[in-house]
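# Next comes the sequence, and after it the predicted model I'd like to discuss.
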Amino acid sequence: MTERNTTQAPISLRLPQAEDGYRLHQLVAACPPLDPNSVYCNLLQCSHFADTGVAAEKDGELVGFISGYIPPQTPDALFIWQVAVHENGRGQGLGKRMLKAILAREVCRDVRFVHTTITGDNKASWGLFGSLARDFGADMQREPHFERDRHFGGRHDTEYLLRIGPFEQAAAT
């Protein structure tokens, strides 16, 4: 009788690098309903925005990625652009772990809010960000931001702006 290895390989988190751009493109394609970007855009996410992004690897495979940035108009907010978690990384709290890893970085020392946009039917994202808000003891506010007809020509569901905060930076670590 052969014993099955039931232990899971650890998932390591690190700063993205340009070489991750194509792998990020493949990861997003494997995570519907995420909107794919061009490979070039993914290269920029992995290089220009590396300090506010995170790559998650398991057994050499990219199983998670978060891209974000600090908007020049709101230097106390981290805007999360996209969260991707491959099925091989799900069920382990990886999304929240990645968010907290970004918030713990020096580049986010002045961040007191997390902003993102989410479609109304994306239960996984609402759950992730709701859990983050509860961990921080922070308020959540939601309002339509990019509207289906006005901004997307009727071809994409309305994206709601979610604001979490304010929170103390100690809560983020």
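Everything's here; your move.

# switch to C-alpha atoms for all contacts and neighbour counts from now on
Will do.

# Give me the most central residue, the protein.
Centroid-nearest residue in the chain: V83, 3.0 Å away (criterion: CA atoms, centre = their mean).

# which ones are touching it?
64-67, 95 (CA atoms under 8 Å, 6 or more residues apart in numbering).

# F167 and R109 touch, don't they?
No: in this structure F167 lies outside contact range of R109 using CA atoms under 8 Å: 11.8 Å.

# Check which element follows the helix or strand where the residue nearest to the centre of the chain lies along the chain.
Using DSSP states H and E, V83 falls within strand 77-85. Heading C-terminal from strand 77-85, the first helix or strand you meet, by DSSP H and E, is helix 94-103.

# Please identify the buried residues of that following helix?
94-95, 98-99, 101-103 (16 or more other CA atoms under 10 Å).

# go on, stretch 99-115?
Quick answer for stretch 99-115 (16+ other CA under 10 Å): 99, 101-104, 108, 111-115.

# And here is the other one:
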Amino acid sequence: MKELATDIHFRKPNKDDGASVWELIRHTGVLDLNSSYSYLMWCEIFSDTSVVAEKDGQIVGFISGYIRPDQPNTLFIWQVAVHEEGRGRGLGTKMLFKLLNREASKDVTYVEATVSPSNTPSQNLFKGLAKKLDTNYEIDAYFTADDFPGEGHEDEPLFKIGPFQEENKNVKGLI
């Protein structure tokens, strides 16, 4: 794996990042593009459980997530976006660990995400996260293609990673 550039800055997003995040998601061409309003809300309201990665003042990575209200020990990851120039360098993993080491995630012992069968990079990201956290993962049916309106949406199985210990959130080089 190529080494992650050291000149990347990680921080909480804010509403001023909403448009850039929307552009990043659109540019990936593989993620569901939601309304620009939704990204403004994610960057403002869910900033404690979301992260942006910046390089030279440009957003090159974004993760949106939230603590599940029905499972306060679970961080649900909604979207992971990495600019094409940053892929294959561990940026997604580093952003996940930045989130897991925030105060908002202090009680988190599980990570969940839905990942479509064709999204091999995300599957590898979450399987790799389980390995780095020294824990197990399960993949269960969750949303089926029939749950989505219209045609053409794949199933979205649920990846559940954990439980993991607090000390495993501190992998050297990832925080």
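Done, it's in. The structure displayed is predicted, hence computed values, not measured ones.

# How close are the two chains, by TM-score?
The TM-score (TM-score structural alignment, normalised by the length of the first structure) is 0.92; 166 aligned residues with a CA RMSD of 1.2 Å.

# What segments of the second structure are strands?
Ranges of strands in the second structure, per DSSP state E, are 8-11, 51-55, 58-68, 71-82, 110-114, 137-143, 156-161.

# Identify whichever of those lies nearest to L33 of the second structure.
Closest to L33 of the second structure of those is strand 71-82 (CA to CA; 10.0 Å).

# Where does that closest one end up in the first structure?
Mapped onto the first structure using TM-score structural alignment, strand 71-82 of the second structure spans residues 74-85.

# ok, now stretch 46-59 of the second structure?
Going by TM-score structural alignment: stretch 46-59 of the second structure matches residues 49-62.

# who's in contact with that stretch?
Outside stretch 49-62 of the first structure, the residues that touch it by CA under 8 Å, 6+ apart are 9-17, 23-24, 27, 45-46, 63-70, 89, 98, 101-102, 107-108.

# List the buried residues in that stretch.
In stretch 49-62 of the first structure, counting by 16+ other CA under 10 Å, buried: 49-58, 62.

# Off-centre distance for it?
11 Å (CA atoms, centre = their mean, to the nearest Å).

# Stretch 134-149 of the first structure now?
15 Å.

# again with stretch 56-73 of the first structure
Stretch 56-73 of the first structure sits 6 Å away from the centroid of its parent chain (CA atoms, centre = their mean).

# ditto for stretch 125-138 of the second structure
So, by CA atoms, centre = their mean, the centroid of stretch 125-138 of the second structure is 14 Å from its chain's centroid.

# again, but for stretch 31-47 of the first structure
Worked out by CA atoms, centre = their mean, stretch 31-47 of the first structure lies 12 Å from the chain centre.

# swap in stretch 89-103 of the first structure?
8 Å.

# Give the equivalent position in the second structure for I11 of the first structure.
Using TM-score structural alignment as the criterion, I11 of the first structure maps onto I8 of the second structure.

# Provide a list of residues in contact with its match.
Contact partners of I8 of the second structure, counting by CA under 8 Å, 6+ apart, are 53-56.
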